[in-house]
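Colleague: Next comes the sequence, and after it the predicted model I'd like to discuss.
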Amino acid sequence: MTDARRASGKNHYLWGDHCDGWRLIDGPDLSLREERIPPGCAETPHVHHVARQIFYVLAGELTIQLPGRTVVAAAGEAVEIAPGQPHLVRNVGNQDLRLLLVSSPDTAGDRHAAEPPGLP
């Protein structure tokens, strides 16, 4: 499916600066989303007190800033974020970052602003 066709679907949403998302599974106990983050874009620092998240990289390179460390993952790699762990997801590469994001339970009502995690 092309990006233009997918963007017109009912499960498509926009977030952040020029980022796209698609709700693939959207239940209260589990969500699965595909997201696209263009080069140079990032989400705001935040924390989930209940939800556990797994970021699985489809294409590009994922950079996640955590307290005291930065994790980088390439296509075919996954990063798990435990509940209560502040994080900041960024695309510092030169191509679109595409990933699958699994959250359990869903993050509705469980996204809270956080201070940017310190760099190591």
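Modeller: Right, received. Where do you want to start?

Colleague: hey, let's count contacts and neighbours off CA atoms from now on
Modeller: Fine.

Colleague: For residue 79, identify the helix or strand it belongs to.
Modeller: strand 78-81 (DSSP states H and E).

Colleague: Same check on residue 54?
Modeller: strand 52-59.

Colleague: by contact count, what packs against the helix or strand just after the strand holding residue 79?
Modeller: For strand 78-81, the following helix or strand on the C-terminal side (DSSP H and E) is strand 88-90. Here strand 88-90 touches strand 61-66, going by 3 or more Cα pairs under 8 Å, 6 or more residues apart in numbering; DSSP states H and E.

Colleague: ok, structure two:
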Amino acid sequence: MSAGSEASIPDRKPWRHGDACILVHFRLTPKSSKDAIEGVTSTSDGPAFQARVRAVPEHGAANAALEQLVARWLDLPKRSVSLAKGGKSRLKALQIDGEPEELDRLLEIKARELQR
């Protein structure tokens, strides 16, 4: 399934609840022409948000750029978003600290906005 052909949020969400946080899955493309979250895509690990950053994948720059991008996208403090898994992989898991139910609602809204 390609990113462009997906018309709805998949049955499985690209995030799951943790203890006082949510773990959100991303497929990251570094060295892009823009910083953006473009939709939900299917990966070998399940659904993930497709993200692009201008930063290069050296010395953690692309990971830091993804953390900043997601914090801006969700309008959360930068300190609330941190890399939990996938430091050297295109598939990342970010930990977003906060009330899981509120974050779940926020991510639902953001995922729907990406479908428009």
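Modeller: Received it, and whenever you're ready, just let me know what you need. What you see is a predicted model, and the numbers here were worked out from it, not measured in a lab.

Colleague: Can you give me the TM-score here?
Modeller: The TM-score (TM-score structural alignment, normalised by the length of the second structure) is 0.31; 67 aligned residues with a Cα RMSD of 5.0 Å.

Colleague: returning to that earlier point: identify each buried residue in the strand holding residue 79 of the first structure, please.
Modeller: By 16 or more other Cα atoms under 10 Å, the buried positions in strand 78-81 of the first structure come out as 78-79, 81.

Colleague: Check which helices and strands the helix or strand where residue 65 of the second structure lies sits against.
Modeller: Secondary structure from DSSP H and E places residue 65 of the second structure in helix 61-74. Counting by 3+ Cα pairs under 8 Å, 6+ apart, the packing neighbours recorded for helix 61-74 of the second structure are strand 81-85, helix 100-115.

Colleague: For the ones you listed, state which one has the densest average packing.
Modeller: For those, average neighbour numbers computed from mean count of other Cα atoms under 10 Å are highest in strand 81-85, which has a mean of 18.

Colleague: what angle do that strand and helix 61-74 make?
Modeller: 130 degrees (axes from the mean of the first three to the mean of the last three Cα atoms, to 10 degrees).

Colleague: Beyond strand 81-85 of the second structure, next helix or strand please.
Modeller: strand 91-97.
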